[in-house]
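Student: I would like to see how this sequence folds:
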Amino acid sequence: MTTQRPVRQAADLAMFGGGRAVPRELRIKAWPVVTEQDEQAVQRVLRSGRFTSASSGEQEIAGLEREWAEYVGTEHCVAVSNGTTALSIALSAAGVGPGDEVIVPALSFIGSAIAPLHLMAVPVFVDIDPVTFNLDPAALDAAITGRTKAIVVVHLHGLPAELDRITAIADRHGIAVIEDAAQAHGARYRGRAVGSFGALNTFSLNVSKNLATCGEGGLITTDDADLATKATMLRQFGELIPAHGERSYVAHLLGWNCKPNAIQAAFTRSRLKRFPAEAGIREDNVGRLLERLAEYPGFLLPEVPPDRTHAWHILRFRVNPAEFGLADEFAGPLRAVVQRALRAEGVPAAPYQLQPLPAQRVFDGIKAFRAEDFPATLRVLDDSFALQKAHLHPESGQLLARYADAFEKVWRQRDGLAAYATTAAYKPHWERASEIADEEWAAAFPQR
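Tutor: All right, here's what the predicted structure looks like:
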């Protein structure tokens, strides 16, 4: 690897020995913000002695369900143990079972695709739109077969997918839409909140999410009373458990044990009171960051169509090789070099997902992964990096301003970084992921 030329041209970059753009003492603030009101909500549960949905007279879980349904604009909400179980229960309540096909975008968190697998259904992966990073409606239409039972519509990073086009396709074929809004709390599509379009819709309350609990949690929304009842049964052994009175212990359906936790429900209820205000501050902070970065055309910024809003759970940036004076073939190496340069400056730039979902080993045996089936997904994985968590805290403005300084510094040294990108050894991380998997497995099971 030759580094002499770029070191000489970009000596003030931190990766080549210069000072950092982001001072070390300026750190990411802890998330979620825990207030005295949150602590009091938890204490309230501890004093009540009612800790799960199986506790007769429990109020916090029912309260969260009522308040989130009102916020989203649906008739019903069912709380469960986490976002992945929410998706499994929603699919099961919609009638998905063994052998059914469930369409899933090729770029998402693993939970979007293992939920159908847990039901012995078959995930069918489709490519994404390279601008929104969400499911491509044209690819969706082409993937539907006579066995397709449901479509998992992921609003990746917090940007709503093309819901009108997707629901129109689903309606034409008589297929259920299940929104996976795990990263999109509060985002709106044409004036309506996400989580109100599908037959059933799911949210995660993981501690990392915009609306977080103090651990894990999930929510299912629907306008269908029967589906809500079925989802409530499926979360707890298939039983019909009364809000008050004796439990019969009769299992009417094959359900799970995915009961929500009352402490976590109370914590989320407390945070929900601040959620709109925090989302508004986040919108302002992220907006200022993106306004700064728009001055540097080598970075392709997240785009938000005028008919929707973004929850800004994750920020994904792509590099534009042409603006660095490079041919398109250097997109991946350039991303790797720029990512390294930003990290050295103090910006926690990193990949979000190393490989397409269909390339994950858990799906071996379903259908052989072919790179040519997912060109947009692979390109986005190759030429993009993400920022997570740093922008969630309402007081992140100063930190994001320094991040913008780091982007500017990297952009000013683009010639040196471009030269470095043309000489550095490189392998796409979606290919490297297989080697990482081998190494992890060997370390975990050295005798196998």
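Student: C-alpha only now, for contacts and for neighbours.
Tutor: Fine.
Student: residues touching the helix or strand where Arg282 lies, excluding its own?
Tutor: When elements are assigned from DSSP states H and E, Arg282 belongs to helix 275-293. Contacts with helix 275-293, where a contact means Cα atoms under 8 Å, 6 or more residues apart in numbering, come from 186, 211, 299, 301, 311-312, 391-394, 396-397, 400-401, 404, 407-408.
Student: in strands, which of those residues fall?
Tutor: Those of these mapping onto strands are Phe299, per DSSP state E.
Student: what are the boundaries of the strands in the stretch 101-250 of the chain?
Tutor: 101-105, 122-126, 148-154, 176-180, 188-189, 192-193, 200-204, 218-222 (DSSP state E, counting those that start in this stretch).
Student: give me every residue that touches the residue nearest the centre of the chain.
Tutor: Nearest to the mean C-alpha position of the chain, by Cα atoms, centre = their mean, lies Gln183 at 4.3 Å. Contacts for Gln183 (Cα under 8 Å, 6+ apart) come out as 155-158, 203-204, 209-210, 311, 313.
Student: to compare with the earlier structure, here is another sequence to fold:
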Amino acid sequence: MIPFLDLKAQYAGIKDELDAAVLAVLGSAQYVLGDEVARFEAEFADYCGTKHAVAVNTGTSALHLALLAAGVGPGDEVVTVPFTFVASVSAICYTGATPVLVDIEPTTFTMDPERIEAAITARTKAIVPVHLYGQMADMDAINEIADRYGLAVIEDACQAHGAEYFGHRAGSMGASGCFSFYPGKNLGACGEGGIVVTSDDKQAEMLRTLRDWGQSKRYHHVVKGYNYRMDGIQGAVLRVKLRHLERWTEARRAHARRYSELLADMPHLRKPVAAVGRRHVFHVYAVRSPDRDRLRLALEAEGIQTGLHYPIPVHLQPAHADLGYVSGDFPEAEAASREVLSLPLYPEMTNEQLAIVAAALEDCLHVA
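Tutor: Alright, predicted model coming up:
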């Protein structure tokens, strides 16, 4: 069996560091926020090249608070994409604003800047590009449009820890950037976690207030806030893992290059493309095939786990039928949802495992 992801292998590699960090938090009894979370915030802000980082309990909470801190609320519209995890759209709904969707580029799976202006109205308040699968969206083009219309850009970087756009780290090119530390992410907690990064002092202050019941200080509630605080143990875990992130990222990138070499002679399989100037960190290695579902079943029969990210775009989810979109509205997103298949990819994979996956995939493609 080759798993899609092997978190046990990751833990085995850093067990002593991780155990010591968790035990230290238990000894300190700083279970919510506290010193370890504050240190992680400073270290992650430095990693992203931003002035501030505000840790929260999930990536969804990060998106929600970033939107609120940017002034998004009822009556507003926010432009984002349909080919993403549902949280990108749900967080907009939480604010009372209306998500307005635009299609993706077929090669990068990220927001197509050429479709943004047609979606902008007098009610548009922000744009949320999603850095999908570990690759950043075309931020120069998106920021140029946002600047022209006076819109906030909030980066959904939940899958893009350490990704870059012409040398700029994910999260550093908008008003704020949001990350998830769900365990399967490139930088994952031992549980849930999220963070917002920003270089705007006022936004950082508002984010810190909103995540802790709207308090400016204890029992002084200046705005209606939320209980979105990060646990102390997750702060300690993430500090340990952050020290290994670049090594893990380069392993992912090396594995992705090896996959692309092994799959090079399979013309009916489209491999992921890293756009010029972008550092792709390969949260997933997603291939495309019109025969995706058969390939997935055939690989499963060979003991190879795969993933589907995402088989139903957000606009066709029953939960978001109220947005009023129908099949055919976003052809690129819909085609991707039918064709994309994520292959096993994690830093601890061996060259032998990569070769086994590639050989099995080739065999499956040759079976009509």
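Student: so after superposing, what's the score?
Tutor: The TM-score (TM-score structural alignment, normalised by the length of structure 2) is 0.95; 364 aligned residues with a Cα RMSD of 1.4 Å.
Student: quick one on the thing from earlier: make a markdown table from the strands of the stretch 101-250 of structure 1 and add mean neighbour count to it.
Tutor: Output for the strands of the stretch 101-250 of structure 1, formatted as a markdown table (neighbours: other Cα atoms under 10 Å):
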| stretch | mean neighbour count |
| --- | --- |
| strand 101-105 | 27 |
| strand 122-126 | 25 |
| strand 148-154 | 25 |
| strand 176-180 | 27 |
| strand 188-189 | 21 |
| strand 192-193 | 18 |
| strand 200-204 | 30 |
| strand 218-222 | 29 |
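Student: the stretch 251-400 of structure 1: strands as residue ranges?
Tutor: Under DSSP E, counting those that start in this stretch, the stretch 251-400 of structure 1 gives strands at 299-300, 314-319, 384-388.
Student: out of the ones you listed, deepest packed?
Tutor: strand 314-319 (a mean of 22; mean count of other Cα atoms under 10 Å).
Student: residue in structure 1 paired with Asp147 of structure 2?
Tutor: Taking TM-score structural alignment, Asp147 of structure 2 has Asp171 as its aligned residue in structure 1.
Student: contacts for stretch 74-82 of structure 2?
Tutor: Contacts of stretch 74-82 of structure 2 (Cα under 8 Å, 6+ apart): 88-89, 92, 95-104, 110-111, 116, 119-120, 123-130, 313-315, 330, 333.
Student: try it again at 6 Å.
Tutor: 96-102, 123-129, 313-315 (Cα atoms under 6 Å, 6 or more residues apart in numbering).
Student: what residues in structure 1 pair up with that stretch?
Tutor: Using TM-score structural alignment, stretch 74-82 of structure 2 pairs with 98-106 in structure 1.
Student: now check structure 1 for the residue matching Val237 of structure 2.
Tutor: Under TM-score structural alignment, Val237 of structure 2 pairs with Phe267 in structure 1.
Student: distance of that match from Val33 of structure 1?
Tutor: According to Cα to Cα, to the nearest Å, Phe267 of structure 1 stands 11 Å off from Val33 of structure 1.
Student: need the counterpart of Gly186 of structure 1 in structure 2.
Tutor: Match for Gly186 of structure 1 (TM-score structural alignment): Gly162.
Student: top of the contacts of Gln183 of structure 1 by number of neighbours, please.
Tutor: Ser204 (31 neighbours; other Cα atoms under 10 Å).
Student: returning to what we had before: of the strands of the stretch 251-400 of structure 1, which is nearest Glu162 of structure 1?
Tutor: strand 314-319 (18.4 Å; Cα to Cα).
Student: what is the orientation angle of that closest one with strand 384-388?
Tutor: Per axes from the mean of the first three to the mean of the last three Cα atoms, to 10 degrees, the angle that strand 314-319 of structure 1 makes with strand 384-388 is 150 degrees.
Student: no more questions from me, cheers.
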